[in-house]
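**Q** I would like the atomic coordinates for the input below:
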Amino acid sequence: MRHIWRWFGPIDKVTVQDAAQAGARGIVSALHHVPTGTAWTLDEIQKRQAEVRAGGLEWELVESIPVSESIKTQTGDWKAHIEAWKESLRQLAEAGISTVCYNFMPVLDWTRTDLRWETDDGARAMRFDLVDFVAFDVHVLKRPSAAEDYPAALLDAAKQRFAEMSPDKIAAISRNVGAGLPGSSDGYSIDELNVALTRYDGIGAEKLRAHLIDFLAEVAPVAESLNMRLCAHGDDPPWPLLGLPRVLSTEADYVKVLEAVDLNANGVTFCTGSLGARSDNDLPAMIKRLAPRIHFAHLRNVTRETDGLPCSFFEAQHLGGNTDMVAVIAALVSEERRRKAEGREDHVIFMRPDHGQEILEDLTRGAQPGYPAIGRLKGLAELRGIEQALSHAEYGLN
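**A** Model prediction:
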């Protein structure tokens, strides 16, 4: 696999040189300062490339070109936003970048109730506490009909939890849930979040999926003509939130979208953390079945703290959660071998150590939540060790 590292640009407190020293071979980044719905220019792309090269690596993959809420809801300037997306692809191809990760999650991207929860050994990790989330939804956001989405026992637990919350705790959860995508300046206040949710009135999962397919029917042929690959990141967490639909939470979800726009350019970002939050997702088996269209792997682990769906979970050490990471990497290595034997130009799969616990000097660095230096270095070393063992000519996979 091609080991790359998420970098948020000059604002990132983990540098490109840090990434190189950690063992990364390339960078995945984005132009977070460009407004959503606006085409990226070659000049801005080349500026970012120069910034990455100054640290000793190359910008190899985009994560992400944001998909606007207008595209997702097919309202306002959504057609113009799709044209801008296509133009961004053309400019990236001109700059030599061929793979773009994106997501189609409505309103909120990945969602956590705590961005720096302390683990038993003093490390800090991101966490989704289901009771805290329901308390926020029902008692802070006060979303109409929120109570209809949860069983009585969970509502009772959330009511008690809210009664015990300090004003600081309520403010922290509100910030965390309403936070924008890492690296961006986007985010929602309580009032703004309530307004944003109303844009999805009348849009259920089937309609949102249809909008995703419409979007891909426009952009995937452009990517295919440019020899580029698009890869959709799954929902995080992989279930409906705040009454919003989710359309990339299971293997069946992905299959519907891949079959609807049956081009190699229409592919998958296989995130073991997002998909692994569901106990009914068999990740190694999913990789084997989705393998030909997996263009990017986010390797991270989560520990599910409660049973059922939805559930509480936290970001575990890369080899310490519920996911069998050895089996996951074995499936990816096998797919790379199959592609190479088939003669595919894109036989190497991009991989990054996703998220990570804050440990050691990470605890005082103040990097983006989930993206520490040492925690990801440790994860990359562990993941790379597994891959090297499985790829060994004498002792690895046959």
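
**Q** For the rest of this, base every contact and every neighbour count on C-alpha atoms.
**A** Fine.

**Q** Just want the most central residue of this structure.
**A** Centroid-nearest residue in the chain, with Cα atoms, centre = their mean: His233, separated by 5.3 Å.

**Q** so what's that one up against?
**A** Neighbour list for His233: 101-104, 248, 268-271 [criterion: Cα atoms under 8 Å, 6 or more residues apart in numbering].

**Q** Let me know how buried the closest residue to Asp77 other than its chain neighbours is, in neighbour terms.
**A** Distances taken as Cα to Cα, 6 or more residues apart in numbering place Ser70 nearest to Asp77, at 6.4 Å, with adjacent residues excluded. Residues lying near Ser70 (other Cα atoms under 10 Å) number 18.

**Q** same check, this time on Ser225
**A** Number of residues near Ser225 (other Cα under 10 Å) recorded here: 10.

**Q** repeat for Thr198
**A** Neighbours around Thr198, by other Cα under 10 Å: 12.

**Q** now the one 3 residues further on
**A** Counted with other Cα under 10 Å, residues neighbouring Asp201 total 11.

**Q** Which strand or helix spans it?
**A** Counting by DSSP states H and E, no helix or strand carries Asp201.

**Q** And Arg175, by the same measure?
**A** Element membership of Arg175, judged by DSSP H and E, is helix 167-178.

**Q** for Leu275, same thing?
**A** Per DSSP H and E: Leu275 is located in helix 272-276.

**Q** got a list of contacts for that helix?
**A** Helix 272-276 is contacted from outside by 234-238, 249-250, 281, 283, 297-302, 315, 322-323, using Cα under 8 Å, 6+ apart.

**Q** ditto for stretch 191-202
**A** By Cα under 8 Å, 6+ apart, stretch 191-202 touches 73, 107, 141, 143, 178, 242, 244.

**Q** and which of those is nearest Lys207?
**A** Using Cα to Cα, Thr73 comes nearest to Lys207 of the contacts of stretch 191-202, at 8.9 Å.

**Q** to compare against the first, here's another:
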Amino acid sequence: MEQTWRWFGPDDPVKLHEIRQAGATGIVSALHHIRYGEVWSIEEIEARQRIIGADPSLGLRWSVVESLPVAEAIKLGEGDLTQLFDNYRQSLRNLASCGITNICYNFMAMLDWTRTELRRVLPGGATALRYNAEEVAAFDCYILQRPDAEADHRPDVLERARAWMKKASESDKHNLLATIMAGLPGAYERYDVPGMRTMLKRFDGITRDDLRANYKRFLEEVVPTAEELGIRLGVHPDDPPFDVFGLPRIVSTAADIDFIVGAVPSKANGITFCTGAFGAGPANDVPAMAERFAPHIQFAHLRNVLKEPDGSFMEADHLGGDVDVVKVIRTLLAEQARRKGAGEDDWRIPFRPDHGHELLNDGERGTHPGYPMVGRLKGLAELRGVMMAVSAIDHQSR
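**A** I've put the predicted structure just below:
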């Protein structure tokens, strides 16, 4: 499997030579400075490629786009979307003309991944990302004051949410909003509380079925073009894989993936398999999902979570937590071997170590939340070791 690393561009505190030292050769990047819905020009794409390939001795290439964003108007099905669909297709054409054919995107309404703590301290001083159900409820019900929000939260969670509000300072409330927004590391726009209320009003009345219909329309508009270009589109699952702030989630379960790959059947219409995002769903059997949908996996994010009964979860070590990552890796390696045996040109499945703990001097570097240098290096080394061991064992057993 191709070892890749998410890099946020020239301003990323993690440098390209450090990524090579970690063992990755594929760069996962995006043009975050371009407004959602606008065309990614060939000039902009080539400029990023030149930066990535500036030192040929590193052997780096722009392997995966993460993400080519979907404009909110498309998710809403709002107004005349002709230009937005044209722009998305043109961006696909431009990427393909530059040799980039693996595209990750998501269809999460309004927000990307959502957490309430960015630095939960662990034994020894490392820090982790965490989702606390009571803090989400406190924000939803008593800061955002979304109508009827209390009905979406468990009574015990609401009780703890009220207790949190009683002791929270204005600074605590501001920091909670900033933490929720941190899941949009490349977003063009972020929201304050009034802005979130305004945006939520646009989604008011949009049901799960409505969002699914809008997503199906998006697939119908862009997948044929992707197929013509030899592009593989991989949708990232919702994170967390359940409704947040009343926003429906539609890429969260095995049933959701069945709907997606069946909506527009094509090799170009696949998934980015994120073990952490799927792993936060209590009903998701992640290894079984990997095996079931292996032919549709275009890209893999490998990380782990520890779940709690109230819906809270914390990001664990890459090989710790609730998800049997070793079993998932064995499935991915078997699928890659199948593709190679079938003579497919793009048989390699790129993967990256997803969110890592901040370790050692990571906290001093100013990296994006969830994307430390040392923590991800450790995760990549562990994952690489598992892959080598599984490959050796499977080879000996044949």
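
**Q** residues of stretch 222-235 of structure 2 that come out buried?
**A** Going by neighbour count (16 or more other Cα atoms under 10 Å), the buried part of stretch 222-235 of structure 2 is 222-226, 229-235.

**Q** which residue sits closest to Ile173 of structure 1 in space, ignoring its chain neighbours?
**A** Ile173 of structure 1 sits nearest to Thr113 (Cα to Cα, 6+ apart), 5.4 Å away.

**Q** any idea what the one you found aligns with in structure 2?
**A** Under the alignment (TM-score structural alignment), Thr113 of structure 1 maps onto Thr116 of structure 2.

**Q** Measure how buried Glu44 of structure 1 is and give me the count.
**A** Other residues within reach of Glu44 of structure 1, judged by other Cα under 10 Å, total 14.

**Q** again, but for Gly99 of structure 2
**A** Neighbour tally, Gly99 of structure 2, other Cα under 10 Å: 13.

**Q** Are we agreed that it is in a strand?
**A** No - under DSSP: H, G, I helix; E, B strand; the rest coil, Gly99 of structure 2 sits outside any strand and is assigned coil.

**Q** Tell me the counterpart of it in structure 1.
**A** Aligned partner of Gly99 of structure 2 by TM-score structural alignment: Gly96.

**Q** Identify the spatial nearest neighbour of the aligned partner of Ala133 of structure 2 in structure 1, chain neighbours not counted.
**A** In structure 1, Ala133 of structure 2 lines up with Leu130, judged by TM-score structural alignment. Computed as Cα to Cα, 6+ apart, the closest residue to Leu130 of structure 1 that is not its neighbour in sequence is Ser312, at 4.9 Å.

**Q** One more: Ala93 of structure 1?
**A** Of all residues not flanking Ala93 of structure 1 in the chain, Leu226 sits nearest, at 6.6 Å (Cα to Cα, 6+ apart).

**Q** from what I can see that neighbour touches Arg90, true?
**A** Yes - in this structure, Leu226 of structure 1 is within contact of Arg90 by Cα atoms under 8 Å, at 7.4 Å.

**Q** just checking, what residue in structure 1 corresponds to His236 of structure 2?
**A** Residue mapping for His236 of structure 2 onto structure 1 gives His233, with TM-score structural alignment as the criterion.

**Q** so how far is Asp282 of structure 1 from that match?
**A** To Asp282 of structure 1, His233 of structure 1 is 17 Å away according to Cα to Cα, to the nearest Å.

**Q** got a list of what Lys306 of structure 1 touches?
**A** You called it Lys, but residue 306 of structure 1 is Thr. Listed by Cα under 8 Å, 6+ apart, the contact partners of Thr306 of structure 1 are 312-313.

**Q** so it, which of the three states?
**A** coil.

**Q** what's the spacing between it and Ala327 of structure 1?
**A** Taking Cα to Cα, one finds Thr306 of structure 1 at 23 Å from Ala327 of structure 1.

**Q** ditto for Glu224 of structure 1
**A** Relative to Ala327 of structure 1, and taking Cα to Cα, Glu224 of structure 1 is found at 31 Å.

**Q** quick one: buried residues of the helix or strand in which Ala389 of structure 2 is found?
**A** Using DSSP H and E, Ala389 of structure 2 sits within helix 373-397. Of the residues in helix 373-397 of structure 2, those buried by neighbour count under the rule 16+ other Cα under 10 Å are 373-380, 383-384, 386-387, 390-391.

**Q** Could you do stretch 24-43 of structure 2 as well?
**A** Using 16+ other Cα under 10 Å as the test for burial, stretch 24-43 of structure 2 gives 24-32, 34, 36-42.

**Q** likewise stretch 164-180 of structure 1?
**A** Judged by neighbour count using 16+ other Cα under 10 Å, the buried positions of stretch 164-180 of structure 1 are 170, 173-180.

**Q** Among the residues you listed, list the two that are farthest apart in space.
**A** Between any two of those, the greatest separation by Cα to Cα is 17.8 Å, found for Ile170 and Gly180.

**Q** looking at it, Ile173 of structure 1 is touching Leu115, isn't it?
**A** No - judged on Cα under 8 Å, Ile173 of structure 1 makes no contact with Leu115 at a distance of 9.2 Å.

**Q** List the residues that are in contact with both of those two.
**A** Joint contacts of Ile173 of structure 1 and Leu115 (Cα under 8 Å, 6+ apart) do not exist.

**Q** Right, I'll call it a day here.
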